[in-house]
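*Asks:* I would like the atomic coordinates for the input below:
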Amino acid sequence: GNVSYSPEDHQHMVNTRADKVARIADRIPEQEVFGPEWGDLLVVGWGSTYGAIRSAVRRAQARGQKVAHTHIKYLNPFPRNLGDLLLKYDRVLVPELNMGQLSMLLDAKFPLKVLSYPKVEGQPFKISEITNKIDEVLEN
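*Replies:* Prediction:
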């Protein structure tokens, strides 16, 4: 076929591609939570932060704090239930081993204020760093 450069065709194809990406969410599993289904704080992670976050949240839960953890595997599109899930918590903390890109995505996509906790030192989070940050967030 011939390539079309008409603005109408271009807009149509952009919309078609966006719809295709959005439909992927139908096949993505719902986002799950470790801990209470609602509460004071949800700690959101992705990638290599899993172990430190999960351990820190377990410690907080053992001390009776209403803290939960969810770990995102799909970023575009996000799981369909992610927005509703985030809104069940008073605060959302996002520890990241970068400049806070996931925090920015969540801020842009959902009507909530995300507490970004970036770390760019070439080292993984220590459990104590996240535990201390959880305590700090819950105290304020």
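*Asks:* from here on, just use CA atoms for contacts and neighbour counts.
*Replies:* OK.
*Asks:* beyond the longest helix seen in the chain, next helix or strand please.
*Replies:* Assignment by DSSP state H gives helix 7-23 as the longest helix of the chain. The helix or strand immediately downstream of helix 7-23 is strand 39-46, counting by DSSP states H and E.
*Asks:* and the contacts of that next one?
*Replies:* 53, 57, 65-73, 86, 88-96, 138 (Cα atoms under 8 Å, 6 or more residues apart in numbering).
*Asks:* give me that answer again for 6 Å
*Replies:* Applying Cα atoms under 6 Å, 6 or more residues apart in numbering, the contact partners of strand 39-46 are 66-72, 89-94.
*Asks:* distance of the residue nearest the centre of the chain relative to Met13?
*Replies:* Residue closest to the mean C-alpha point of the chain, counted by Cα atoms, centre = their mean, is Val44 at 4.9 Å. Here Val44 is placed at a distance of 34 Å from Met13 (Cα to Cα, to the nearest Å).
*Asks:* next up, for comparison:
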Amino acid sequence: GLEHRIGGIEKQHITGNVNYDPENHHLMVRLRQEKVDRAANDIPLIEVFGEKTGKVLVLGWGSTYGSISTAVEKLQSEGKSVSSAHLRYLNPFPKNLGEALAGFETVIIPEMNLGQLCTMVRAKYLVDAIPFSKVKGRPFQIREIVRKVEEYL
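*Replies:* The predicted structure follows:
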């Protein structure tokens, strides 16, 4: 008990001894991935705010929440077909994210970076999500998101 082994690329399954066997390494990589995949059972499903299907879904995470939700509420009050969803978990994604994305003609992902989430969403779900990146050290203004969404309505 209370021991930790350091060294090597991999630990042997069960014993934890340093191990360089390719088959053991393959097994351990798969076991770790299965743990991540099972974590999806313990995280909440993604909630779509607004209609569950429509023209535009604005998908965000982190600090974009306030700007996105306010912009989408404004557009919804004007009768526009736009909804929003906000991710709290990125790996794994919520189990129903693919289904939520599929309900919309266009998915826009505003990010305060170079579009890493958009890249992940496109790769995992094969959705032609639209990146909307802002790397200026300032949060999105509501009008910026409104303008971007209006391009796709």
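*Asks:* about what we covered before: average distance between the longest helix of the first structure and the second structure?
*Replies:* Here the mean offset of helix 7-23 of the first structure against the second structure after fitting is 0.5 Å, by mean Cα distance after the TM-score superposition for the first structure.
*Asks:* what residues sit buried inside that helix?
*Replies:* For helix 7-23 of the first structure, burial by neighbour count (16 or more other Cα atoms under 10 Å) applies to no residue.
*Asks:* so which bit of the second structure is that helix matched to?
*Replies:* Using TM-score structural alignment, helix 7-23 of the first structure lines up with residues 22-38 of the second structure.
*Asks:* centre of the chain to the matching stretch, how far?
*Replies:* The chain centre lies 22 Å from the centre of stretch 22-38 of the second structure; the measure is Cα atoms, centre = their mean, to the nearest Å.
*Asks:* which one of the contacts of strand 39-46 of the first structure is nearest to Asp19 of the first structure?
*Replies:* Ranked by distance to Asp19 of the first structure (Cα to Cα), the contacts of strand 39-46 of the first structure are led by Ile72 at 21.7 Å.
*Asks:* identify the residue spatially nearest to the closest one, adjacent ones excluded.
*Replies:* Spatial nearest neighbour of Ile72 of the first structure, excluding adjacent residues (Cα to Cα, 6 or more residues apart in numbering): Trp46 at 5.0 Å.
*Asks:* assign Ile109 of the second structure to helix, strand or coil.
*Replies:* State at Ile109 of the second structure, reduced to three classes by DSSP: H, G, I helix; E, B strand; the rest coil: strand.
*Asks:* burial count for the aligned residue in the first structure for it?
*Replies:* Ile109 of the second structure maps onto Val94 in the first structure, with residues paired by TM-score structural alignment. Counted with other Cα atoms under 10 Å, residues neighbouring Val94 of the first structure total 24.
*Asks:* contacts only, for Val94 of the first structure.
*Replies:* Val43, Val44, Gly45, Ser116, Tyr117.
*Asks:* and if we set it to 8 Å?
*Replies:* Counted by Cα under 8 Å, 6+ apart, Val94 of the first structure has contacts Val43, Val44, Gly45, Gly100, Leu102, Ser103, Val114, Leu115, Ser116, Tyr117, Pro118.
*Asks:* how close does the fifth one sit to Leu42 of the first structure?
*Replies:* Going from Leu102 of the first structure to Leu42 of the first structure by Cα to Cα gives 14 Å.
*Asks:* Gln65 of the first structure looks like it's in a strand, true?
*Replies:* No. Counting by three-state DSSP, Gln65 of the first structure is not found in a strand; it is coil.
*Asks:* once aligned to the first structure, how far is the helix or strand containing Leu117 of the second structure on average?
*Replies:* Take DSSP H and E as the rule and Leu117 of the second structure turns out to sit in helix 116-125. Taken over the aligned residues, the distance from helix 116-125 of the second structure to the first structure averages 0.4 Å (mean Cα distance after the TM-score superposition for the first structure).
*Asks:* over in the first structure, find the residue span the helix or strand just after that helix aligns onto.
*Replies:* Downstream of helix 116-125 of the second structure, the first helix or strand assigned by DSSP H and E is strand 130-133. Residues 115-118 of the first structure are matched to strand 130-133 of the second structure when aligned by TM-score structural alignment.
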